[in-house]
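Participant: Quick one: sequence plus predicted model below, questions after.
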Amino acid sequence: MTSTTPKSPVAAVSGVLSFVLVVGGASGLLHEWFGWIHFMGFVRFLVPDGYEIYSYVVMVVLGLAVGAAGDALTRRGRA
């Protein structure tokens, strides 16, 4: 049975933030490793010089954590 209740604004924002962090971090890693173009090039402004790989890995992990927290908020609201 599917719930028809809309997502809370916090869960929706966390979903968008999670997407931006995961995709931006992954595209940054691909750019650093293989020289591919940045899909989300604006995230390079969040990265300090000399710490690109570490910063992009942190972005991906943080994005996954934010996504899990948003999912937990959505599930808690349905219960």
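Facilitator: Great, that's in hand. Numbers count the residues shown, from 1 in each chain.

Participant: going forward, measure contacts and count neighbours with C-alpha atoms only.
Facilitator: Will do.

Participant: Helices of this structure, start to end?
Facilitator: Counting by DSSP state H, the segments of the chain that form helices are 9-34, 52-78.

Participant: Between those, which one is closest to Gly41.
Facilitator: Between Gly41 and the helices of the chain, the shortest separation by C-alpha to C-alpha is 7.5 Å, and it involves helix 9-34.

Participant: which secondary structure elements does the closest one contact?
Facilitator: Here helix 9-34 touches helix 52-78, going by 3 or more C-alpha pairs under 8 Å, 6 or more residues apart in numbering; DSSP states H and E.

Participant: Contacts only, for Tyr48.
Facilitator: Actually, residue 48 is Pro. It isn't Tyr. Neighbouring residues of Pro48 by C-alpha atoms under 8 Å, 6 or more residues apart in numbering: Ser55.

Participant: so how far is Val60 from it?
Facilitator: Distance, Pro48 to Val60, using C-alpha to C-alpha, to the nearest Å: 16 Å.

Participant: In addition, the following structure is provided for comparison:
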Amino acid sequence: MKELMEILGFLALVQGVLGLVHRFTDWDWGLVQSLDFLNGYEIFASVVLIVLAVVLFAAAESRKTR
């Protein structure tokens, strides 16, 4: 479970950073800008993904390894 949370956290972090990079540089990378229902909320969604990544990393660190 710890590894799954770390992988999901990494994916959320990458997508959040790519969303911010896309917004400020117009590179066509990432998932956030390709979702139509997030039109106009790309920065907010990217920041939420980065915060989610931090939470997932913290939750993964608090889990005991078996």
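Facilitator: Looks like it came in fine. This structure is a prediction, so every number in the text was calculated from the model and none was measured.

Participant: May I have the TM-score of the superposed chains?
Facilitator: In this superposition the chains share a TM-score of 0.83, using TM-score structural alignment, normalised by the length of structure 2; 65 aligned residues with a C-alpha RMSD of 1.9 Å.

Participant: that older thread, any chance of the helices of structure 1 in CSV, plus distance to Val43 of structure 1?
Facilitator: Shown next, in CSV, are those (distance: least, C-alpha to C-alpha, whole Å):
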stretch, distance to Val43 of structure 1
helix 9-34, 6
helix 52-78, 9
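
Participant: Can I get those in TSV including distance to Arg44 of structure 1 and mean neighbour count?
Facilitator: Shown next, in TSV, are the helices of structure 1 (distance: least, C-alpha to C-alpha, whole Å; neighbours: other C-alpha atoms under 10 Å):
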stretch	distance to Arg44 of structure 1	mean neighbour count
helix 9-34	7	18
helix 52-78	8	17
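
Participant: Check the alignment and tell me where Glu32 of structure 1 lands in structure 2.
Facilitator: The pairwise alignment with structure 2 assigns Glu32 of structure 1 to Arg23, based on TM-score structural alignment.

Participant: wait, isn't Val10 of structure 1 in contact with Gly70?
Facilitator: Yes. Between Val10 of structure 1 and Gly70 a contact is recorded at 7.3 Å, counting by C-alpha atoms under 8 Å.

Participant: Please tell me how far Ala12 of structure 1 sits from Phe19 of structure 1.
Facilitator: For Ala12 of structure 1, the distance to Phe19 of structure 1 - C-alpha to C-alpha - is 11 Å.

Participant: List the contacts of Met59 of structure 1.
Facilitator: 21-22, 24-25.

Participant: can you tell me which residue in structure 2 aligns to it?
Facilitator: That one, Met59 of structure 1, aligns with Leu49 by TM-score structural alignment.

Participant: One more: Ala11 of structure 1?
Facilitator: Using TM-score structural alignment, Ala11 of structure 1 sits opposite Lys2 in structure 2.
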